[in-house]
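Student: Provided below for reference: sequence and predicted model.
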Amino acid sequence: MTDGYYISQGEEENGPYTLEEMLNMPLNVDTMILSPQQDDWQRASDLPEFFEYFEARGIYFPTEDNLAGFGWRLIAYVVDSIILSYPISFFRPATFTEVYARATNGTATVDDLVIMLKFNMISFLIMAVYHTICEFSPMQGSLGKKFFKISVVDADGMKLSFGRALLRNLGKFVSGTALGIGYLAILWDSQKQAWHDKWARTYVIIKG
């Protein structure tokens, strides 16, 4: 235990500082700090007393209190589906209504199944591109998520890189096709992560 906060800068250790002095410094999430409550050096992003400091700068760390549950994420998904229904409709085959009717009553042909598969894949790709761009943008989430103050962040509460956002949204294909279990995992996962969140190491939070 120490008598104040110390900062590691290169090979130098500076301090001690009071918490008030620390909060007036230009810290980043990777700043190494020795806290008077801890025995080991830790990143600033791992010390709860600095959470509000980073939140004021638009960085929200995923915590037990701000993780978005299944219900909020489902509602945001419904809103996004409504938003995307119009652009997706441009790719709907003219015969889709008849094809869908045959598929539901068990009389679909191989050609019908191919048509439905192609349309479903196009729909998935449109949604994946939409969500990837939104999550990579300063919005940090889709229009549906932003309406409910929901954001997608990495473990440090930062905006996703394009690659991480793309990985997350392509991973939804597996989460959705495995009988939806990948999405339902949110209900019992301690971090409220779907499978695609696990793979991309992302978190969905509510900004209060």
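Tutor: Structure's in. What do you need?
Student: From now on I want contacts and neighbour counts done on CA atoms only, so please keep to that.
Tutor: Noted.
Student: give the contact list for Leu167.
Tutor: 196, 199-200 (Cα atoms under 8 Å, 6 or more residues apart in numbering).
Student: give me that answer again for 7 Å
Tutor: Ala200 (Cα atoms under 7 Å, 6 or more residues apart in numbering).
Student: start to end distance for stretch 189-202?
Tutor: 13 Å (Cα to Cα, to the nearest Å).
Student: List the contacts of stretch 182-189.
Tutor: 69-70, 175-176, 192-195.
Student: And stretch 180-194, end to end?
Tutor: Stretch 180-194: ends 10 Å apart by Cα to Cα.
Student: SS state for the spatially most central residue of the chain?
Tutor: For the chain, Val152 is the residue whose C-alpha lies nearest the centre (Cα atoms, centre = their mean; 2.8 Å). Classification of Val152 using DSSP: H, G, I helix; E, B strand; the rest coil returns strand.
Student: Skipping its backbone neighbours, what lies nearest it in space?
Tutor: Val204 (4.6 Å; Cα to Cα, 6 or more residues apart in numbering).
Student: What strand or helix carries the one you found?
Tutor: For Val204, the host element (DSSP states H and E) is strand 202-206.
Student: can you list contacts of that strand?
Tutor: Against strand 202-206 from outside (Cα under 7 Å, 6+ apart): 62, 66-68, 149-155, 193, 197.
Student: Return the set of buried residues in it.
Tutor: 202-206 (16 or more other Cα atoms under 10 Å).
Student: for this structure, longest helix please?
Tutor: Longest helix in the chain, counting residues (DSSP state H): helix 110-136.
Student: Second structure for comparison follows:
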Amino acid sequence: MESDEYEYSGFWVRAGATIIDTILLLLITTPIIVTVYGWSYFTDESYGIIAGPADFLISWVLPAIAVIAFWMLKQATPGKMAISSKIVDATTGNPASTAQLIGRYFAYFVSAIPLCLGIIWVAFDKRKQGWHDKLAGTVVIKKTKTGPEPVKFRNT
């Protein structure tokens, strides 16, 4: 992989990718949750953080498996694919290992807990790494020239 063909994916494009991924996950998990618990799942305060074993599987386990599987197979979630980005090992540029990807997923919680500072860190870091990237030894990159064809005019 030629390093001059790639650049680090910044905060705003990654935020856009996260929005895409969140919408897709909600489109998949919401109908399942409603089928199991009904619409009261969203309004009944007695459910607490986790409404039961099915909720845990649908809301926590299924997304974790889906995200890690996409990272392993495609080096990106659908949102990252939409912005032409991929997750690679920060040292070599090769695909991240399974251990790195699993660690990266759980490191998201570390990044999010203190007011999402670890995620916002992407905006200020030289290599655009969030804390989850730093902990896992990964970076998110994209090809440098991913925009549309440049404008060309005929000389008249």
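Tutor: Happy to help now that I have it. From a predicted model like this one, the values you see are computed outputs, not experimental measurements.
Student: What lines up with His132 of structure 2 in structure 1?
Tutor: By TM-score structural alignment, His132 of structure 2 lines up with His196 in structure 1.
Student: what about its match, neighbour count?
Tutor: 21 (other Cα atoms under 10 Å).
Student: Go ahead and confirm it touches Arg168.
Tutor: Yes. Assessed by Cα atoms under 7 Å, His196 of structure 1 is found in contact with Arg168 at 5.2 Å.
Student: so where do the strands sit in structure 1?
Tutor: Secondary structure of structure 1 (DSSP state E): strands located at 5-9, 12-17, 32-34, 42-43, 150-154, 202-206.
Student: Could you say which one of those comes nearest to Phe54 of structure 1?
Tutor: Nearest to Phe54 of structure 1, of all the strands of structure 1, is strand 42-43, at 12.6 Å by Cα to Cα.
Student: What range does that closest one cover in structure 2?
Tutor: Going by TM-score structural alignment: strand 42-43 of structure 1 matches no residues.
Student: Just the helices from structure 1, written as ranges.
Tutor: Under DSSP H, structure 1 gives helices at 19-23, 51-55, 70-89, 96-104, 110-136, 143-147, 162-170, 172-177, 181-184, 195-200.
Student: so who does the residue nearest to Gly15 of structure 1 when sequence neighbours are not counted touch?
Tutor: Spatial nearest neighbour of Gly15 of structure 1, excluding adjacent residues (Cα to Cα, 6+ apart): Tyr6 at 4.5 Å. For Tyr6 of structure 1, the contact set (Cα under 7 Å, 6+ apart) comprises 13-17, 33-35.
Student: Just give me the closest of those to Thr109 of structure 1.
Tutor: Distances from Thr109 of structure 1 to the contacts of Tyr6 of structure 1, taken by Cα to Cα, are shortest for Ile33, at 65.1 Å.
Student: Correct me if wrong: that closest one contacts Ile7.
Tutor: Yes. Judged on Cα under 7 Å, Ile33 of structure 1 makes contact with Ile7 at a distance of 4.8 Å.
Student: Among these two, which residue is more densely surrounded?
Tutor: Ile33 (25 against 22).
Student: Trace the more buried one over to structure 2, please.
Tutor: Aligned partner of Ile33 of structure 1 by TM-score structural alignment: none.
Student: any idea how far Thr202 of structure 1 is from Ile33 of structure 1?
Tutor: 25 Å.
Student: Likewise for Glu12 of structure 1?
Tutor: 33 Å.
Student: Gly118 of structure 2 matches what in structure 1?
Tutor: Matched to structure 1 by TM-score structural alignment, Gly118 of structure 2 sits across from Gly182.
Student: so what's that match closest to, chain neighbours aside?
Tutor: Gly182 of structure 1's closest residue in space is Ser175 (Cα to Cα, 6+ apart), at 3.8 Å.
Student: Please list all residues in contact with the one you found.
Tutor: Ser175 of structure 1 touches 181-183, 195-196, counting by Cα under 7 Å, 6+ apart.
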